[in-house]
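Chemist: Give me the fold of what follows.
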Amino acid sequence: MKAESASENIAKEDLLKDLLLLVHETFEGSPEDGSAYLDRGTGVFSTVSGLGSGEVSADLNGTSIVAHVEHLKFYLDRLVEFIEGRTEPVNWDQSWLIDTVDDQEWEVLKAGLRKSYENVLRCFAEVPVWDQDKIGEAMAIIAHSAYHLGAIRQMAKAVRPQDKGKRQD
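Modeler: Okay, the predicted model is just below:
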């Protein structure tokens, strides 16, 4: 495939619009008119909002919903740091240290995840030049977050059997 010339580059505004749309949909759910995901209207926040600390702390094959939420928050924070210039390596094992919470800790973690998500939106909006590294990091945030959305949604079905057959499309 032939490389594009400079005049055929993607406009920053177009890239940003699509990145923000996918991040928004991953965390807040899709708009009414379509979805990048099979289950319309579902995102990380709506998936975890109705779950209690006991449900998210349940051990499901060696992990828990809260472990995925903490890892996702940690990941968002580190990738924003990389987009903003961080070069030091990350100890990713630190992102899996929490696997149970009480009610108060669960509320704090959900608020922290929302703050990390909002920080991603801010960071993306403030990127002056979208070079290959920054585009790759933004795409990694979307792909990684989508993976954890799927994992969390499947685990939520295990802790809430009444939700097993529900789909929204």
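Chemist: going forward, measure contacts and count neighbours with C-alpha atoms only.
Modeler: Noted.
Chemist: Which secondary structure elements does the longest helix belonging to the chain sit against?
Modeler: Assignment by DSSP state H gives helix 132-159 as the longest helix of the chain. Applying 3 or more CA pairs under 8 Å, 6 or more residues apart in numbering; DSSP states H and E, we find helix 132-159 packed against helix 12-28, helix 44-49, helix 53-57, helix 65-83.
Chemist: buried residues in that helix?
Modeler: 134-135, 138, 141-142, 145-146, 148-150, 152-153, 155-156, 159 (16 or more other CA atoms under 10 Å).
Chemist: The spatially most central residue of the chain: what's it in contact with?
Modeler: Nearest to the geometric centre of the chain sits Ser145, at 3.1 Å (CA atoms, centre = their mean). By CA atoms under 8 Å, 6 or more residues apart in numbering, the contact list for Ser145 reads 26, 72.
Chemist: Now show me the structure for the sequence below, then we'll compare the two:
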Amino acid sequence: MGYSIQDSIKPILKEAFEGPGAEDGSWFTNTQLDSGIFGTLKAMSADEASISIYGSTIASHADHIRYYLWVINTMIRGNEPDRNWESSWEITRVDETRWHQIQKDLYQEYMILNEKIDSPDLEDKVINILGAIAHSSYHLGALRQMIKTINVE
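Modeler: Sure thing, here's the model as predicted:
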């Protein structure tokens, strides 16, 4: 029996952001349950997320992922977003309040994208969703390497 496109995309998107499920195994992340973007960020304090590593911070990567998802979600809705990629990298230092807000906003954009997978006209959106998965997975790898650099794992 074949899988629908929704059944194929959802676990990959979920793994990138939430990590693999206990019974699902892993397609590309560590097999630890919190090895997706949300679990990786949750383990970080605002001070740790503000450490500059090769010119960027974990906070700026997190907000850039959020911004990218916002752009994709805007395009999926049929609108043309005002793209300013440079502004998505402006965050350098965050306090705990701002750090939690970035994570909350990222989660919100993720949930919006996740809901779009169930839309009847999914085929028109697949390229955007696959791009979001690839882009977010790239940044997940960068985040995991940054964490190794600051030894907070």
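Chemist: one step back: map the residue nearest to the centre of the first structure onto the second structure.
Modeler: Counting by TM-score structural alignment, Ser145 of the first structure lines up with Ser136 in the second structure.
Chemist: unless I'm mixing things up, Ser35 of the second structure is touching Thr29, no?
Modeler: Yes - Ser35 of the second structure lies in contact with Thr29 (CA atoms under 8 Å); the separation is 6.5 Å.
Chemist: if I look at the two, which residues touch both of them?
Modeler: Residues touching both Ser35 of the second structure and Thr29 by CA under 8 Å, 6+ apart: 19-20.
Chemist: Counterpart of Asp47 of the second structure over in the first structure?
Modeler: Match for Asp47 of the second structure (TM-score structural alignment): Gly54.
Chemist: distance of its match from Asp99 of the first structure?
Modeler: Distance, Gly54 of the first structure to Asp99 of the first structure, by CA to CA, to the nearest Å: 11 Å.
Chemist: And Ala67 of the first structure, by the same measure?
Modeler: Relative to Asp99 of the first structure, Ala67 of the first structure is positioned 5 Å away (CA to CA).
Chemist: swap in Val129 of the first structure?
Modeler: 38 Å.
Chemist: neighbour count winner among the two?
Modeler: The residue with more neighbours, out of Val129 of the first structure and Asp99, is Asp99; 19 against 9, by other CA atoms under 10 Å.
Chemist: can you tell me which helix or strand that one belongs to?
Modeler: Assigned by DSSP states H and E, Asp99 of the first structure falls within no helix or strand.
Chemist: nearest residue to the counterpart of Arg93 of the second structure in the first structure other than its sequence neighbours?
Modeler: Correspondence of Arg93 of the second structure to the first structure, assessed by TM-score structural alignment: Thr100. Nearest non-adjacent residue to Thr100 of the first structure, counting by CA to CA, 6 or more residues apart in numbering: Ser57, 4.4 Å away.
Chemist: Could you report the neighbour count for that neighbour?
Modeler: Residues near Ser57 of the first structure, counting by other CA under 10 Å: 21.
Chemist: I figured it was touching Val101, is that so?
Modeler: Yes - between Ser57 of the first structure and Val101 there is a contact at 6.2 Å, judged by CA under 8 Å.
Chemist: circling back to that earlier point, for the match of Arg93 of the second structure, give its distance to Trp106 of the first structure.
Modeler: With CA to CA as the criterion, Thr100 of the first structure and Trp106 of the first structure are 9 Å apart.
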